[in-house]
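> predicted model and sequence follow; I will ask about them next.
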Amino acid sequence: MKLTVYSFARSLVNTVLKPIYRIEVIGRENMPADGGVLLCANHIDNLDPPVVGITAPRPVHFMAKEELFAVPVLGKIVPHLNAFPVKRGMSDREALRKGLGILKDGKVLGLFPEGTRSKTGEMGKGLAGAGFFALRSDAHVVPCAIIGPYKAFKKLKVVYGKPIDMVSIKEKKLNAEQTTDLIMSEIQELINNFK
């Protein structure tokens, strides 16, 4: 089997981060084994994407801020790590199309609905993008809680919740913002139950 940049990086990051942060993974079995999955997590640290990447049972595609793709060397590597650029602070139609395509192709799209790291560790308000993807696709929506802090040799938990019942949400005709709020409340519940 050909070793991809993604699988090599995943193995390397796993070797480095797991022992430092004593990462405990709960609920991996909650992620469907196939079909499109919208994986929504809280955002407390720059290390969240690699931590989700090494703990999720399937490869995860992430939206990453456009600026990362302009950084020398890193900008050449990031696309090989299943990341694609998104313009922050505006509606980026190309990124929305790309995200929907990933879900339609039966892959996993990882999002941090808050859009930016929490400075306090408390969860912030989610942006409507998560609700947009949840409503516009037939993907399973899986909440994920990262429970820190990121301190060497202190336990870090990554909890995958059961898929959210999108059928009832679509029947209620919730809009994207309301759907995001519901996803965020599911993440908060995981934090409350497992911290």
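Thanks, I have the structure now.
> contacts and neighbour counts: CA atoms only from here.
Noted.
> biggest helix in this protein by residues?
Longest helix in the chain, counting residues (DSSP state H): helix 176-194.
> elements contacting that helix?
If you count contacts as 3 or more CA pairs under 8 Å, 6 or more residues apart in numbering; DSSP states H and E, helix 176-194 packs onto strand 37-41, helix 128-136, strand 140-147.
> ok, now with 7 Å
Counting contacts by 3 or more CA pairs under 7 Å, 6 or more residues apart in numbering; DSSP states H and E, helix 176-194 is packed against helix 128-136, strand 140-147.
> center of the chain - which residue?
Closest to where the C-alpha atoms of the chain average out (CA atoms, centre = their mean) is residue 110, at 3.1 Å.
> from residue 168, how far off is that residue?
When distance is defined by CA to CA, to the nearest Å, residue 110 is 22 Å away from residue 168.
> show me what contacts residue 133?
Residues counted as contacts of residue 133 (CA atoms under 7 Å, 6 or more residues apart in numbering) are residue 100.
> change it to 8 Å
Contact partners of residue 133, counting by CA atoms under 8 Å, 6 or more residues apart in numbering, are 38, 96, 99-100.
> got another, please set it beside the one above:
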Amino acid sequence: MYNLATKTLQLLLSLINGRLKVVNKKILPRNEPFIVVCTHKSWIDVVCLGIALYPIPIHFMAKKELFNKNFIKHLLIKLNAFPVDRSNPGPSVLKIPLQLLKKKKIVGIFPSGTRSTEEKALKNGAIHIASRASVPIIPAVYVGPHTIKDLLGRKRRTIILGDAIHVPKISKDKEAVTETINKVISKAFEDLKIDKK
């Protein structure tokens, strides 16, 4: 269902808004798992990231509240999404993404939450997952419309991918290492936005 949904949405958005521009797709790791972290303001950037990496499927981390209704829950699962408690992330948050990465799958995390504390927690989660799984983090920035009105206005959609960020094994000084990589991710987001300009 993931492939069908991606192709359908790609066609629909192309008809409405034109073709999605993807920058630096060639730098993605080949035949190895990774975590992609992307800026996030609306459902459009989630869809565009999926289209940008296609045919590579992404397993998206999504807030658990979206899984409260059975129909939506089953739909999200078929679309490769898995739930996480953003307000109270604990050790169990690492279990599913680590299992996916072990199976050489790609995990997608959108750390730009609605609250600064949520954003930091999600970035830290991506860092700890990458460290434990020994996989790189690929930063991605979405630039374009965030509303249906802007889509109809033909404002161009772009996904810009950045160089891999390699996270060391975290044993000592966890806070210091996490803070350092957090800054690297934030700087990557800012640099990619500047590159677009």
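Structure's in. What do you need? Everything quoted here is computed from the prediction, not taken from an experiment.
> any idea what the TM-score is?
The pair, once superposed, lands on a TM-score of 0.83 when counted by TM-score structural alignment, normalised by the length of structure 1; 186 aligned residues with a CA RMSD of 2.7 Å.
> hang on, the earlier thing: mean deviation of the longest helix of structure 1 from structure 2?
Helix 176-194 of structure 1, aligned to structure 2 and superposed, deviates on average by 1.5 Å (mean CA distance after the TM-score superposition for structure 1).
> what's next to that helix, contact-wise?
40-42, 113, 123, 125-132, 134-135, 143-147, 159, 161, 164, 169.
> what's the counterpart of residue 30 of structure 1 in structure 2?
Superposed on structure 2 with TM-score structural alignment, residue 30 of structure 1 falls opposite residue 27.
> how close does its match sit to residue 113 of structure 2?
Residue 27 of structure 2 is 26 Å from residue 113 of structure 2, by CA to CA.
> these two: which is more packed in?
Shown here are residue 27 of structure 2 and residue 113; by other CA atoms under 10 Å, residue 113 has more neighbours (17 against 12).
> who are the neighbours in contact with that one?
Residue 113 of structure 2 sits next to 40, 119, 122 when contact means CA under 8 Å, 6+ apart.
> check the burial of the second one by counting its neighbours.
Residue 119 of structure 2: 16 surrounding residues under other CA under 10 Å.
> likewise for the first one?
Look at residue 40 of structure 2: counted by other CA under 10 Å, it has 20 neighbours.
> so the equivalent of it over in structure 1, which of the three states?
Aligned by TM-score structural alignment, residue 40 of structure 2 pairs with residue 43 of structure 1. Put simply, residue 43 of structure 1 is coil when judged by DSSP: H, G, I helix; E, B strand; the rest coil.
> please tell me how far the residue lying closest to residue 43 of structure 1 once chain neighbours are set aside sits from residue 126 of structure 1.
Nearest residue to residue 43 of structure 1, sequence neighbours excluded (CA to CA, 6 or more residues apart in numbering): residue 117, at 4.9 Å. From residue 117 of structure 1 across to residue 126 of structure 1, the span is 11 Å (CA to CA).
> higher neighbour count, these two?
For residue 117 of structure 1 versus residue 126, neighbours defined as other CA under 10 Å are more numerous around residue 126 (23 against 17).
> got the contact list for that one?
Residue 126 of structure 1 makes contact with 113-115, 180-181, 184, according to CA under 8 Å, 6+ apart.
> repeat for residue 7 of structure 2
Counted by CA under 8 Å, 6+ apart, residue 7 of structure 2 has contacts residue 51.
> looking for the alignment partner of it in structure 1.
With TM-score structural alignment as the criterion, residue 7 of structure 2 matches residue 11.
> residue 41 of structure 1 reaches residue 143, doesn't it?
Yes - if you go by CA atoms under 8 Å, residue 41 of structure 1 and residue 143 touch, sitting 6.1 Å apart.
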